[in-house]
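> only geometry, no sequence info:
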């Protein structure tokens, strides 16, 4: 597309929108305003002839998006990207052409805002997740990308009326789950609240309208409350010689709705509708104002929060208190400095709005950059875009708890976090090696939910490793992604080790010991596969998970070694120690224990399952997938689960006698089923099913013999 002149034939609607944009962006310098006109003309020509669902010229949308960005005092590059954010996606313009006109930075921002081509994906959910991942990763390179996206989403939400109902609800749900929390996470609080309300309006229009009517009625009945409180606050602060700006506002509808839902309240029972903001000149003045207002209205115990001493993770700072105001209504008050207010309302956008170099303003950018680094870590650990999207959703918790390390450092975690989340927040290696935790000097379970102010000490062990069960209660994206990543890595390592074991055993029956699996044979095998992407570890992994039979790989390698064999190739028996993990499992269908005759079955994507040789499931397995197996040296402290069915004549003390007989032989009774009538139908006989743990077949036989010695026991069967 050729370079455009800074003038273009705008229609009246577009001309009005453009005029508002330039009035809003009047803070720009002259050269920047020239570039803004150039970007505006470029976008106008690119979208020429396109209309929105409402019938309006399409260019009115990017102009409205950019006007919102100008309200946030964003820089010229961001405004230019806002004007052209749909140019690559919806027109024939290429990124190369855009870069030639406006530079690589703006072109990269616009590219990050463009969705992926839909033809690349068959699954809509995967396409959406991949597009979101592209956006988030572009944001990690330049945070202004997400600021433009939030402005884009805000205008789209304001103009959803022309969409069909199902699409409105889908877009609103996505906004509520992802984009509103992102706005909150980077500190764009006004955008956060409006996105929440607009989503609420489109997802539950009936509830929204009912609540809005209730608010209008409440406002009429309590219209004097705000005026009374503002007057009282002003007089008290003036008398205390505290210079302050005071603002009053109502809570947004969605936050009221959330409170009604979470606490099962009717609207009339929600009291804290009003909020007030007191903006002062310094931090000492914040605490002085807090004391003055506590002398004016009674503060509510437990409702005072100091986010100045302990800021939120997005850089937000303020003193919070709840007072009992006129008519007994609770009034929430936020007290902060002007710089804190800038961060609270603009978040990371305040970095561009204010060039004072103030540490508080810069802190919002520092915190956002730290969050973006966490996002990059999540990307590295996620197996696919859908998993990445789920991790990011978890990371966008609006509620937080503040936890102390033993040395007094504060860590910010999502609400509902446990010691596992805390351990991974300290360091990934600490999380991996966690075995226990002390909360406020008391040993507590790892699934305990932490509260603000808790002091947590993590106890580690060198040999410890993550437990998959932790995923049932870990809530932070950092912990969950680290646990999943570790488990995937360990599963691969287990599969590779099993594959190597199986392949070595297969080769030992084919090749002389001095040949076996040399590096030359590995390279020759890979060359014969003619797949440059495959490593020999990939081959071993494929064998270990059952995708490839070890015998077929062994025969191939043996032929490459010049050893040609005919007839059946038989693997030497696999040695089973009984405490297998990862890719070797004891069959749950037959519960083999040391001493049982066993065989192994290689199951695709599962690894190796060990069965008793009489197990019906073994008979169903393909003989090509079966291997001989023997028990190896068994650990003395190992125990194995099995079940016994005992039929006996009913009598007093029977259950106690059986339990004593089993425990006397060293068995651990895990469970016993409620006695039922014997399946044999014999009158007066009942059956018990015991689930026990035993060391080996010899001990089990002693247990069975001890049960037979009870006079009323007629039959003992291993299930």
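Structure's in. What do you need? Everything quoted here is computed from the prediction, not taken from an experiment.
> going forward, measure contacts between C-alpha atoms and count neighbours the same way
OK.
> out of all of them, which helix in the chain is the longest?
helix 477-508 (DSSP state H).
> okay, now the nearest residue to residue 44 once chain neighbours are set aside: neighbour count?
Nearest residue to residue 44, sequence neighbours excluded (C-alpha to C-alpha, 6 or more residues apart in numbering): residue 59, at 5.8 Å. When neighbours are counted by other C-alpha atoms under 10 Å, residue 59 registers 28.
> in stretch 297-317, what counts as buried?
Across stretch 297-317, burial judged by 16 or more other C-alpha atoms under 10 Å covers 297, 299, 304, 307-308, 310-317.
> wait, isn't residue 378 in contact with residue 477?
Yes: counting by C-alpha atoms under 8 Å, residue 378 touches residue 477, with 7.5 Å between them.
> Could you pull out the residues contacting both of these two?
391, 392 (C-alpha atoms under 8 Å, 6 or more residues apart in numbering).
> re earlier: quick one: name whatever helix or strand follows the longest helix of the chain.
helix 519-529 (DSSP states H and E).
> Okay, angle between the very next helix or strand once past that next one and helix 519-529 too, please.
Remark: after helix 519-529, the chain's next helix or strand is helix 536-544, criterion DSSP H and E. Regarding helix 536-544 and helix 519-529, their directions subtend 80 degrees when assessed with axes from the mean of the first three to the mean of the last three C-alpha atoms, to 10 degrees.
> Hmm, residue 345 and residue 190 touching each other?
Yes: between residue 190 and residue 345 there is a contact at 6.2 Å, judged by C-alpha under 8 Å.
> who's more crowded, these two?
Shown here are residue 190 and residue 345; by other C-alpha under 10 Å, residue 345 has more neighbours (19 against 14).
> quick one: the helices in the stretch 151-300 of the chain?
165-174, 180-185, 189-203, 205-221, 223-239, 253-263, 283-296 (DSSP state H, counting those that start in this stretch).
> out of those helices, deepest packed?
helix 180-185 (a mean of 24; mean count of other C-alpha atoms under 10 Å).
> Check which helices and strands that helix is in contact with.
helix 189-203 (3 or more C-alpha pairs under 8 Å, 6 or more residues apart in numbering; DSSP states H and E).
> Please state the offset of the helix it packs on from the chain centre?
In terms of C-alpha atoms, centre = their mean, to the nearest Å, the centre of helix 189-203 is found 22 Å from the chain centre.
> List of residues touching that helix?
In contact with helix 189-203 (C-alpha under 8 Å, 6+ apart) are residues 150, 154, 157-158, 168-169, 172-173, 175-176, 179-181, 183-184, 207-209, 252-254, 344-347.
> angle of it against helix 205-221?
Going by the same axes, to 10 degrees, helix 189-203 makes 120 degrees with helix 205-221.
> Do I have it right that the residue nearest to residue 44 meets residue 43?
Yes: using C-alpha under 8 Å, residue 59 is in contact with residue 43, at 7.0 Å.
> another structure for you, compare them:
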């Protein structure tokens, strides 16, 4: 468990003026009140409030919020009362603790009438002090992180409530990181097989395409350097649930998704944001209709950023977000930025908005309403702000993604209605089929017998259901042509590996791909829904993935003279596939560093020692050691599973050190021998998918880190 010293040190890192004695008193008081109470996992109950306080401290929140987190269950679960908390810690903290207690007692997933009333109470409590919901969200986040110890039926109920209420609420408040983590934790409970499938497919994609994210990040940095713009570039893979949701919405396979990766560019000024946008659009072709300027038109929760999608490396679509550092703080923290502290004072971020405005406006409009359905609908419209709710002339409601069109609406009603659509009226006025629908509009679909979907509809529709139905109709019309083309593509692909595309082979490939029959597979191949590589890999994965001869270790680096030898730097541990630079060192040959190694800054004045190097493009042996910083649950068999999982990825553990042992978790430094950066990401992704791995990160400067960690 985190100690009071650990927590205070965390708070002091951003608030040197913190009231240390009061936090220590709250820690001791909470520990005393919860003495003898245990969680379902068997841990002392007080480990939970402390973990909640740590989550809020990571958001740099004020002392009152941290103390409230430590005490948030005392009034509900112990002999402590409102008066006791007020006497010890003041009225402000007592009000906050009482507010969290009332929220905990609300049954937000109950019947609709009761749910509407409880939502009303939820928003009324939030309107008094937003910090109440910040504590409640952190409370839910830690409960979801430790949900495995609950009964299966309780896990399902909590996960569904999290997915339906708390995750959207966190997103609506601008805390996107928390929304994504809550959704993914709930997804792990509600659909573990689906989540594991996404992880496995992601590993396969990385194996096939290499480290696309690292390459694109490098390309962007290079373009910004050419333009003379100082900015930080980050790339990340989207969470499994985010990928799953897009697959469901678009009704596409994993390999057909174009936005699995997202990139973020953080600049020093608003002017630089637009300069970066120009540089990106000058280098890559922008995707029409995918640009949004949230700087000139910010969201109501203060979010500001430029969003664009471009056709990046190898034609892959890439989503890019561009913002300043202050905008980035708000984008990361959401409404919590309003309460965050820095150097002991409330941080003045010009982009952080008053978080109570949205809540106050909502409750003011509906606090006198007796119509539960009206209030609940209004709440959901506000919380699910990325959705559009439209009505049929008869009053039936259909939910669409923001940007949905009459075509999407028609297919939402019924596939037959969508296919026969020839026009639409919105609020009684005839509009083009590409019109973007808005909340609350009434939509009437005009149909005609004999009408068929048009190819142009695919670019107009945004929902997966509509796009899939349109493609199916078009595919049926062109089925014969697509089948002939698919057969030719399959023949060439099989001949390339010395095999024959027989009917038996194609039927087997279709079965392994989950496609109903050879003819359907060839039609999909001809229409570019699957690739010839997919078909070949289904039967002969060992032949499809052949990459050529293994590189000799002595010539792994290109750019050295015949008399020069090289050694990998221990500080950044570069691996094949990463951008590298050589530094000549007397008596040691050439020391190879990753281009983003922090130690290179000290050598900027000695450019004569620098050598431009690159890794050989062939296949490397698994001899390049990388240190991984891993936190795992302290449960029987977990370490064995972790080691087995690493071995299953064809990686070898060359060293392992325990640097922190706690009752509930272990922190380890694991040295793993790898082939290249693609192999590294495969291992890290596989470990991240393991439910008993709390966190995993690549440890740079391992010598220093191991020494520091051992001293902790």
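Ah, there it is. All values derive from a computational prediction rather than experimental measurement.
> Mind checking how well the two chains overlap by TM-score?
Aligned and superposed, the two chains score 0.53 in TM-score terms (TM-score structural alignment, normalised by the length of the second structure); 414 aligned residues with a C-alpha RMSD of 3.8 Å.
> Return the member of the buried residues of stretch 297-317 of the first structure nearest to residue 522 of the first structure.
When those are ranked by distance to residue 522 of the first structure (C-alpha to C-alpha), residue 313 comes first, at 51.6 Å.
> Touching, that closest one and residue 412? I think so.
Yes: using C-alpha under 8 Å, residue 313 of the first structure is in contact with residue 412, at 6.4 Å.
> Could you check which residue of the second structure pairs with residue 107 of the first structure?
Residue correspondence to the second structure (TM-score structural alignment): residue 107 of the first structure is matched to residue 94.
> before we move on, what about residue 65 of the first structure?
Aligned counterpart of residue 65 of the first structure in the second structure: residue 52 (TM-score structural alignment).
> who's in contact with the counterpart of residue 292 of the second structure in the first structure?
Using TM-score structural alignment, the partner of residue 292 of the second structure in the first structure is residue 305. Residue 305 of the first structure makes contacts with 319, 320, 321, as judged by C-alpha under 8 Å, 6+ apart.
> coming back round to it: how many residues are close by the match of residue 65 of the first structure?
A count of nearby residues for residue 52 of the second structure, using other C-alpha under 10 Å, gives 24.
> so is it in a helix, a strand, or just coil?
helix (DSSP: H, G, I helix; E, B strand; the rest coil).
> still on that earlier bit, need the contact list for the residue nearest to residue 44 of the first structure.
14, 43, 44, 47, 48, 50, 51.
> In ChimeraX, select just the buried ones from these.
The buried residues among the contacts of residue 59 of the first structure can be selected in ChimeraX (16+ other C-alpha under 10 Å) with this line:
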select :14,43,44,47
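> Out of the contacts of residue 59 of the first structure, flag the one nearest to residue 426 of the first structure.
The closest of the contacts of residue 59 of the first structure, once distances to residue 426 of the first structure are taken by C-alpha to C-alpha, is residue 43, at 47.1 Å.
> what sits against the counterpart of that closest one in the second structure?
Aligned against the second structure by TM-score structural alignment, residue 43 of the first structure finds its counterpart in residue 30. Shown in contact with residue 30 of the second structure (C-alpha under 8 Å, 6+ apart): 46, 70, 71, 74.
> in the helix or strand that contains the second one, what's buried?
When elements are assigned from DSSP H and E, residue 70 of the second structure belongs to helix 63-71. Buried residues in helix 63-71 of the second structure, defined by neighbour count with 16+ other C-alpha under 10 Å: 63, 64, 65, 66, 67, 68, 69, 70, 71.
> what does stretch 538-557 of the first structure correspond to over in the second structure?
Using TM-score structural alignment, stretch 538-557 of the first structure pairs with nothing in the second structure.
> gap between that stretch and the chain center?
35 Å.
> Now do the same for residue 338 of the second structure: its match in the first structure.
For residue 338 of the second structure, the residue aligned by TM-score structural alignment is residue 351.
> so residue 133 of the second structure makes contact with residue 126?
Yes: with contact defined as C-alpha under 8 Å, residue 133 of the second structure counts as touching residue 126 (6.2 Å).
> hmm, back to that, save the buried residues of helix 63-71 of the second structure as TSV, and put in distance to residue 113 of the second structure too.
Formatted as TSV, the buried residues of helix 63-71 of the second structure follow (distance: C-alpha to C-alpha, whole Å):
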residue	distance to residue 113 of the second structure
63	37
64	34
65	32
66	34
67	35
68	31
69	31
70	33
71	32
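> Going by neighbour count, list what's buried in stretch 107-124 of the second structure.
Buried-residue list, stretch 107-124 of the second structure, by 16+ other C-alpha under 10 Å: 108, 109, 115, 116, 117, 118, 119, 120, 121, 122, 123, 124.
> These into TSV, with extra columns for distance to residue 709 of the second structure?
Shown next, in TSV, are those (distance: C-alpha to C-alpha, whole Å):
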residue	distance to residue 709 of the second structure
108	43
109	44
115	48
116	50
117	50
118	47
119	46
120	48
121	46
122	43
123	44
124	46
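> Restricted to helices, list the residues you listed.
Those of those lying in helices (DSSP H): 115, 116, 117, 118, 119, 120, 121, 122, 123, 124.
> nearest to residue 660 of the second structure, of those residues?
residue 122 (39.9 Å).
> Look up how far residue 95 of the first structure lies from the equivalent of the closest one over in the first structure.
Matched by TM-score structural alignment, residue 122 of the second structure corresponds to residue 135 in the first structure. Distance of residue 135 of the first structure to residue 95 of the first structure, computed by C-alpha to C-alpha, to the nearest Å: 16 Å.
> about what we covered before: hang on, the match of residue 65 of the first structure packs against residue 67?
No: contact criterion C-alpha under 8 Å: residue 52 of the second structure and residue 67 do not qualify, at 10.3 Å.
> Of all the residues in the host helix or strand of residue 360 of the first structure, which ones are buried?
Counting by DSSP H and E, the element that carries residue 360 of the first structure is helix 359-381. The neighbour-count check on helix 359-381 of the first structure (16+ other C-alpha under 10 Å) flags 360-369, 371-372, 374-376, 378-379, 381 as buried.
> Residue 204 of the first structure -> the second structure?
That one, residue 204 of the first structure, aligns with residue 191 by TM-score structural alignment.
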